[in-house]
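Structural data only, the sequence is not supplied:
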């Protein structure tokens, strides 16, 4: 199997990126563990302030982000990134803070990160990696970044419709073959070759969504991806920052337990069915006062529940008052492992290097 890949001058031992699972699932512990094991560890930033001080949410987000980045970098010399959703109301502050703290990579999706290079400073070494779901999105970003900033993305994450959490697709497209990784990796690879020919810059493709096993990884790399993004399987690890009840929800679930929800933020999402999801589908409302308005696209005045609060509850182990996002391969995750064991299992021929 192909191993070692580069993003600019960053040399990563194994071609695997841990998905940036937000609202307390991937914080400093999981991110640093993946980085230390030879992959790219990623801190999920959405809702991060809930774990610091809810009374002053915006300040809490900045304080928490600084704390978790510093902690992760103290625990490992490996490559650590952050995932920052474009839809965040405090997007600019989170990007600036990450760059100030010297984060290695910013992964940015849930919208097109059209202004992301504007936050870089002259001495910034942070790499910028958009998360996309189509060739068209990549082309729009490249056109804008070249014209306004004379900057090309350092890599792309192509996230397919089998991923967990919020999906960058219309509901009706999620199960269509034309939107699969199998269809879109070769198309995006061809475009990356054109960019390399025109601008002499290597732009790797990181493909994610429903990837779980060594076989999954080999298949995606053989299609032309340079690395994979994997999220759900890393939840079932000792190092994951979520509560044990959250991890048990993953290892006890199978494919028939998955459902696509309509999220208050305006995107479909893949989650594990439970009574909380069934209740809001029946029209029941969960009374709350929105102290955050954390997502620009959230219809917080009319939504039946607060998704930030629901995900926070679940991450803290109170699954009954929230729910668990999951990728489509959840039925293959049936035990809790160490991060290093998972990575060695996938890249087994390299584990004695």
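Cool, the structure landed. For clarity, every value in this text was computed on a predicted model and none was experimentally measured.

Please make it C-alpha for all contacts and neighbour counts, starting now.
Noted.

Going along the chain, name the helices of the stretch 251-353 of the chain.
Along the stretch 251-353 of the chain, counting by DSSP state H, counting those that start in this stretch, helices occupy 275-281, 307-315, 339-346.

Out of the ones you listed, indicate the one that is most buried.
helix 307-315 (a mean of 22; mean count of other C-alpha atoms under 10 Å).

From the chain's centre, how far out is it? Work that out for me.
Averaging C-alpha positions (C-alpha atoms, centre = their mean, to the nearest Å) puts helix 307-315 17 Å from its chain's average.

which residues touch that helix?
For helix 307-315, the surrounding residues in contact (C-alpha atoms under 8 Å, 6 or more residues apart in numbering) are 23-25, 47, 50, 242-243, 246, 263-264, 294, 319-324.

put this beside the first:
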């Protein structure tokens, strides 16, 4: 079984590997552009993407919207004609503005999760940007595809099916995460079978991308054997020279043991997988007062949330791990050295 190019409408992806969007500041222009150059799809996370812009403290949303174009342009400058996209969380405050900014900046694809991206087809009208929802179950896939079909006469250009072994925010309950994770294989097959009706209706293939727990060639081969058309990989790209995170952030990955990878509660309202940092231990003991709101989440009351996720993620990406939140996938403990994007592709492609 050899890896075949991934065809998404009029886009031809030479290597069917998507680098997952990781915020805050983990996957920006340098990482995304480098992945695109190697023949995969490089994804920039728009989550507080402008955290290091001069005007971020004063007007975070304005800084982020400006940074979206900046990072897409910079990624393209090193991508050698490769495919560059963005990941935009549905939970983002002014979600519509972020989508428009990405389209205007010429993003090839938009991947959207952390909620149901029901309005996404309407927001990309007039642009050639390809769109994909992130789903974790057949139910979520059916809701989105039926709604897009009924309301916009549109289907997804591809679908990212994210499993329980992924990093960051997870579309599963804590109970599900504590149970048998092998059921995910069945979900992939069910979704693949379910979308056939939409493929027939719209006379086009809807590629399925499997995400979560993809580490080596065997994982890729397993996903392809289930009918997947490609994979999304995130954690492995963190420990590369090209990753936009700090040296300390990368070292937190390399030093993490299996028992250091835990499930936490996120202010987004979903469980998340992260490294057990001193910050995570502190949060487990009680709520941390929010001193400043960065307007990152649509449904967020600073007086009710357990901590400010923006502050925690910015501290981490800057290298202050003791006060930071370090999201990661469940294979992170297997990482033991800094490598390069090129070396990862050379290892994984077959």
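It's in. All values reported here derive from a predicted model rather than from experimental measurement.

TM between them?
Once superposed, chain against chain, the TM-score is 0.96 (TM-score structural alignment, normalised by the length of structure 2); 346 aligned residues with a C-alpha RMSD of 1.3 Å.

ok so, going back, quick one: which of the helices of the stretch 251-353 of structure 1 is nearest residue 165 of structure 1?
helix 307-315 (10.5 Å; C-alpha to C-alpha).

Read off where that closest one ends up in structure 2.
Using TM-score structural alignment, helix 307-315 of structure 1 lines up with residues 309-317 of structure 2.

what's the average distance of that stretch to structure 1?
Here stretch 309-317 of structure 2, set against structure 1 after superposition, deviates by a mean of 0.6 Å using mean C-alpha distance after the TM-score superposition for structure 1.

one step back: Serialize the helices of the stretch 251-353 of structure 1 to CSV and add fields for distance to residue 231 of structure 1.
Converted to CSV, the helices of the stretch 251-353 of structure 1 look like this (distance: least, C-alpha to C-alpha, whole Å):
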stretch, distance to residue 231 of structure 1
helix 275-281, 21
helix 307-315, 15
helix 339-346, 12
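
wait, which of these is closest to residue 238 of structure 1?
Here helix 339-346 is closest among those (C-alpha to C-alpha), at 7.5 Å.

so how much does that closest one differ from structure 2 once superposed?
Mean for helix 339-346 of structure 1 is 0.6 Å (mean C-alpha distance after the TM-score superposition for structure 1).

Does anything pack onto that helix? Which helices or strands?
With contacts taken as 3 or more C-alpha pairs under 8 Å, 6 or more residues apart in numbering; DSSP states H and E, helix 339-346 of structure 1 sits against helix 28-36, helix 214-222.

ok, average deviation of the first one from structure 2?
Once superposed with structure 2, the aligned residues differ from helix 28-36 of structure 1 by a mean of 0.3 Å; criterion: mean C-alpha distance after the TM-score superposition for structure 1.

packing partners for that helix?
strand 40-44, helix 57-75, strand 79-83, helix 339-346.

before we move on, back to that, and the helices and strands packed on helix 339-346 of structure 1 as JSON lines, adding distance to residue 1 of structure 1 and mean neighbour count?
Formatted as JSON lines, those follow (distance: least, C-alpha to C-alpha, whole Å; neighbours: other C-alpha atoms under 10 Å):
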{"stretch": "helix 28-36", "distance to residue 1 of structure 1": "19", "mean neighbour count": "27"}
{"stretch": "helix 214-222", "distance to residue 1 of structure 1": "7", "mean neighbour count": "17"}
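
out of everything not next to it in sequence, what's closest to residue 171 of structure 1?
With sequence-adjacent residues excluded and distances taken as C-alpha to C-alpha, 6 or more residues apart in numbering, residue 171 of structure 1 is closest to residue 268, at 6.2 Å.

okay, now the equivalent of that neighbour over in structure 2: neighbour count?
Residue correspondence to structure 2 (TM-score structural alignment): residue 268 of structure 1 is matched to residue 271. A count of nearby residues for residue 271 of structure 2, using other C-alpha atoms under 10 Å, gives 19.

So residue 271 of structure 2 versus residue 92 of structure 2, what's the distance?
Relative to residue 92 of structure 2, residue 271 of structure 2 is positioned 17 Å away (C-alpha to C-alpha, to the nearest Å).

Check residue 148 of structure 2 too.
As judged by C-alpha to C-alpha, residue 148 of structure 2 and residue 92 of structure 2 stand 20 Å apart.

Same check on residue 68 of structure 2?
14 Å.

Between those two, which has more neighbouring residues?
Using other C-alpha under 10 Å, the more surrounded residue of residue 68 of structure 2 and residue 92 is residue 68, with 28 against 22.

Show me what that one aligns to in structure 1.
In structure 1, residue 68 of structure 2 lands on residue 65 (TM-score structural alignment).

Surely its match is in contact with residue 45?
Yes. Under the criterion of C-alpha atoms under 8 Å, residue 65 of structure 1 makes contact with residue 45 at 7.0 Å.
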